[in-house]
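> this is the structure alone, sequence omitted:
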């Protein structure tokens, strides 16, 4: 179904640092009834991967349909060592092209693509909800909290967890907040999204809308009110298989990161407390999504609106005993949830097992809007898959990269098939995992003689991808890999 001009409305909900497995059928016991509803009424993608597990870089890829080395936003724009502070304006974006084609574009919540840019520089009308740490581009949420009598920064948190043993030198990980759910940023962003939907329903419905709701969560700090703060019992949380990580045979930076992130001394009881809050955060956002979908239905827009849910990247939350993200290309942070409900197009309850990239959504949104994707895009539209095609003409692998976070530059490239994952680490040993026999990615098989042919084939695939996408490292990495094969 579509709006009056024949094209669907699009509601795009992007979460920040949400793990894939928390809404997967065989994942941990986390309540995600609304995301599950999208899966049952639409399509769930089992092998969606972010091009990079860094906020700015992944979000810039979503806009431009490019891998990070193509748009140049290689690390977070707000950090002192940012390679670029802003996305180059000459790059075409899906949002500007949709706006030019007649879509009404609105945006709430997190931006984090450029320090001196806002969604309004890329075709959107911005409706507020930014976070001071990342964007600080409006006062709306702070004013909202003051009007409710719960000013930001004036509440006493409980059960606080910090890295490095305390608030003075550590990073804030998790806590319980005494405020009501209605005081949370997640609730506020849902309210602003509902406002946008209602404005369209009561206004000019001859042209379709595209609304993007970017939630600040479940990214740390995992701060949640009741009932979510105590929804998950830490004592009942099972250790992930990857918690048995020893770092034996892994790049040294993996173990170094335990100390860099300040969690080397976290015991399981501490992690279980943090995981419980993270899971509560996931469920709280899921409940806000339910409110949004109910309003779509109340206004008769559900049948003419494609709803897409994804995350910019995942989160370790104790996986491999790590916190946050970094130069570790495990599925914990690179595999992302992706669900699409598109009435009249997507078969309810369908599952896509084809490998796809998060930034394929840029080309997908354009095809939904009957707009041609620019030749510059690395992205491939998911519309054929959504329409039920088998995907035999698509690559059977996905690729990703990493360039460093706030600790400095660090070169990584990844190729992942259904069974194998190969990671090129510029300054250290490479990684090879057999995901069929070792889904937790605990055993690095890079030097295993029984996997020599697999290693060589994966390296060749990586070199081919680097050539096809004009990766600047393509001029010297192939020689490095050939030397590693000989040695």
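Structure's in. What do you need? A quick note: this is a predicted structure, and the numbers were derived from the prediction, not measured. Residues are numbered from 1 along each chain as shown.
> C-alpha only now, for contacts and for neighbours.
Fine.
> isn't residue 7 right up against residue 366?
No. Here residue 7 lies out of contact with residue 366, judged by Cα atoms under 8 Å, at a distance of 10.7 Å.
> residue ranges of the helices in the stretch 151-300 of the chain, please?
Counting by DSSP state H, counting those that start in this stretch, the stretch 151-300 of the chain has helices at residues 185-202, 252-260, 268-298.
> for those helices, which one sits closest to residue 474?
When the helices of the stretch 151-300 of the chain are compared by Cα to Cα, helix 252-260 sits nearest residue 474, at 23.4 Å.
> now that closest one: buried residues?
Buried residues in helix 252-260, defined by neighbour count with 16 or more other Cα atoms under 10 Å: 253-255, 257-258.
> which residue, neighbours along the chain excluded, lies closest to residue 373?
Spatially, and ignoring its direct neighbours in sequence, residue 373 is nearest to residue 363 (5.7 Å; Cα to Cα, 6 or more residues apart in numbering).
> okay, and that neighbour sits in which element?
Using DSSP states H and E, residue 363 maps to helix 360-368.
> same thing with residue 410?
Here residue 410 is covered by strand 408-416, with elements defined by DSSP H and E.
> angle of that strand against helix 252-260?
For strand 408-416 against helix 252-260, the angle by axes from the mean of the first three to the mean of the last three Cα atoms, to 10 degrees is 120 degrees.
> after strand 408-416, which helix or strand is next?
Sequence order places strand 420-425 as the next helix or strand after strand 408-416, per DSSP H and E.
> same for that following strand, what does it pack against?
Here strand 420-425 touches strand 408-416, strand 431-434, helix 452-468, going by 3 or more Cα pairs under 8 Å, 6 or more residues apart in numbering; DSSP states H and E.
> take the one below as the second:
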């Protein structure tokens, strides 16, 4: 073969035409409780504080999904859905209690069998040994913001530092040093933030100190126009939010008492309330320097819990803490994107960002999630697929977390097994909407009674404009209550129109659609466990 022909053959083989057949790498950055309204690219009242410049950059370089939702707005079930591509009643993880069947089919197992290297680093909130990953280090349960432990194949390991930074460092180290660079990869970078109790990194504890955040217009919602569930929840800033653990207001006497309490327990402090006591002296010095003056100011104001003044003060404290944890996640997104660019991986690596559900940042006077109302039903989804997604594009189709597993498989050119219940988003990412794309979504929340925040069980169906919710079971009057919302005329869901005769035809349509979806998804009854009377 002549030198000319050899050179021509080399150019052809290395050209983009041939490169198209190369399997794409996938990086799935995931967070906890990160609401759309706290991401600049999604807009909203917090956009002015610019909390997420790197996520905004990801949206500018990729596609933002405007109507991204979950099937069950609570941590562990959402993550089970992510792995299995199935609704909670099928994958068996209906609430945060109990275990998860790791032996069932999961998308990463399929990727692994088809030549992908798979890695999982960070929070998964599913008890038991991970399967289908070549490499994994996961937080136990909720994990700790400071100096966290990680569960690995070899046992538990402890690290010094801030959790988002450690997850990021481990992820980049795996990309650079631990993977087989001859294989495509799927890397899951899963963060603890923005989960309660919202403890920011040392470098971020002073963020937003000079800002007064705008308040949601329904911060003082009285829940008129909605049913029992909204009235009887236990997730309000006014009543539920804890002064010490949630708002970090502790005087020296309270700190001393808490320290002594942890000393009586075996091992290191753990869980959400133990993070402060896991800090080393340097970390605690930075923390106290930020919070002690704020707390002194709080005590000087003599604010009484349960008052409107308390609601306003706790809103500012809570949401600023929340945004500080979000800032560390945003830092991670920037570091990952910068690494891909410098390492030459950018052109063939898909970067996707999402969260296990949305969250209330004072809307309806609440924090937490669980309800099928928009703030917690919706969740962020932003994806950059070089050469496939149009930079700066937005998609308004109805997508749900049951779709993720099938999407990852489709990206890798793998047919999803029939048992998965979602739809691949690949065509949507390419700017095409199939003519038969879904018009409605199904939702089901199960954790009542016995769970946190006293949110009654409910299921529902939602389209782009109308939403129907059925609250049912224990502690629901007559065993069943319905709510219906016109999201065009009432986007904040302040007034149910279920009994309004003008909407009777739409209510009937959605009841029929609810039954259709239950048939499609093979919904079965999951028995409620009666509340245990501890006084007996």
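Done, it's in. Small disclaimer: the values here were computed from a predicted structure and weren't measured.
> once they're superposed, tell me the TM-score.
For this chain pair, the superposition-based TM-score is 0.81 by TM-score structural alignment, normalised by the length of structure 1; 425 aligned residues with a Cα RMSD of 2.6 Å.
> what's the most buried one of the helices and strands packed on strand 420-425 of structure 1?
Ranked by mean neighbour count, these are led by strand 431-434 with a mean of 23 (mean count of other Cα atoms under 10 Å).
> in structure 2, point out the residues matching that one.
Mapping strand 431-434 of structure 1 onto structure 2 (TM-score structural alignment) gives residues 483-486.
> that stretch vs structure 1, mean deviation?
Here stretch 483-486 of structure 2, set against structure 1 after superposition, deviates by a mean of 1.1 Å using mean Cα distance after the TM-score superposition for structure 1.
> format the helices and strands packed on strand 420-425 of structure 1 as a markdown table; extra columns: distance to residue 200 of structure 1.
As requested, those are exported to a markdown table (distance: least, Cα to Cα, whole Å):
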| stretch | distance to residue 200 of structure 1 |
| --- | --- |
| strand 408-416 | 41 |
| strand 431-434 | 48 |
| helix 452-468 | 42 |
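> what residue in structure 2 is paired with residue 205 of structure 1?
So residue 205 of structure 1 corresponds to residue 181, using TM-score structural alignment.
> and its match, how far is that from residue 117 of structure 2?
The spacing between residue 181 of structure 2 and residue 117 of structure 2, counted by Cα to Cα, to the nearest Å, is 9 Å.
> give me the more crowded residue out of the two.
residue 117 (23 against 11; other Cα atoms under 10 Å).
> about what we covered before: the next helix or strand after the helix holding residue 363 of structure 1 corresponds to what range in structure 2?
Counting by DSSP H and E, the next helix or strand C-terminal to helix 360-368 of structure 1 is helix 383-386. Counting by TM-score structural alignment, helix 383-386 of structure 1 pairs with residues 426-429 of structure 2.
> who touches that stretch?
63, 383, 385, 388-389, 395, 407, 410-411, 433-434 (Cα atoms under 8 Å, 6 or more residues apart in numbering).
> what's the mean deviation for that stretch versus structure 1?
Stretch 426-429 of structure 2 differs from its equivalent in structure 1 by a mean of 0.7 Å after superposition (mean Cα distance after the TM-score superposition for structure 1).
> how far does that stretch sit from the chain's center?
In this view, stretch 426-429 of structure 2 has its centroid 21 Å away from the chain centroid, taken as Cα atoms, centre = their mean, to the nearest Å.
> relative to residue 166 of structure 2, how far out is residue 99 of structure 2?
26 Å.
> ditto for residue 182 of structure 2
26 Å.
> what stretch of structure 2 does the helix holding residue 363 of structure 1 fall on?
Aligned using TM-score structural alignment, helix 360-368 of structure 1 spans residues 403-411 in structure 2.
> in three-state terms, label the aligned residue in structure 2 for residue 446 of structure 1 for me.
With TM-score structural alignment as the criterion, residue 446 of structure 1 lines up with residue 498 in structure 2. Look at residue 498 of structure 2: counting by DSSP: H, G, I helix; E, B strand; the rest coil, its state is coil.
> so what's residue 494 of structure 2 up against?
223-226.
> which one of the residues you listed is nearest to residue 86 of structure 2?
Nearest to residue 86 of structure 2 among the contacts of residue 494 of structure 2, with distances taken as Cα to Cα, is residue 226, at 30.3 Å.
> pretty sure that closest one contacts residue 497?
No. Judged on Cα under 8 Å, residue 226 of structure 2 makes no contact with residue 497 at a distance of 9.2 Å.
> alignment lookup: residue 109 of structure 2 to structure 1.
Match for residue 109 of structure 2 (TM-score structural alignment): residue 96.
> need the contact list for that match.
Going by Cα under 8 Å, 6+ apart, residue 96 of structure 1 touches 122-124.
> now name the helix or strand holding it.
Applying DSSP H and E as the criterion places residue 96 of structure 1 in helix 94-100.
> compared with structure 2, how much does that helix deviate?
With mean Cα distance after the TM-score superposition for structure 1, helix 94-100 of structure 1 departs from structure 2 by a mean of 0.4 Å once superposed.
> buried ones in that helix?
Neighbour counts over helix 94-100 of structure 1 (16+ other Cα under 10 Å) mark 94-99 as buried.
> can you list those in JSON lines and add distance to residue 268 of structure 1?
Output for those, formatted as JSON lines (distance: Cα to Cα, whole Å):
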{"residue": "94", "distance to residue 268 of structure 1": "44"}
{"residue": "95", "distance to residue 268 of structure 1": "44"}
{"residue": "96", "distance to residue 268 of structure 1": "47"}
{"residue": "97", "distance to residue 268 of structure 1": "48"}
{"residue": "98", "distance to residue 268 of structure 1": "48"}
{"residue": "99", "distance to residue 268 of structure 1": "49"}
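> any idea which of those is closest to residue 332 of structure 1?
residue 94 (27.8 Å).
> verify the stated contact: the closest one with residue 63.
Yes. Residue 94 of structure 1 lies in contact with residue 63 (Cα under 8 Å); the separation is 5.8 Å.
> pull up the overlap in contacts between the two.
residue 362.
> show me where the stretch 201-350 of structure 1 has strands.
Here the stretch 201-350 of structure 1 has its strands, by DSSP state E, counting those that start in this stretch, at 209-218, 222-224, 305-311, 338-341, 350-352.
> check contacts around the counterpart of residue 415 of structure 1 in structure 2.
In structure 2, the residue matched to residue 415 of structure 1 (TM-score structural alignment) is residue 461. Counting by Cα under 8 Å, 6+ apart, residue 461 of structure 2 makes contact with 440-443, 467-469, 510, 513-514.
> can you do 6 Å?
441-442, 467-468, 514 (Cα atoms under 6 Å, 6 or more residues apart in numbering).
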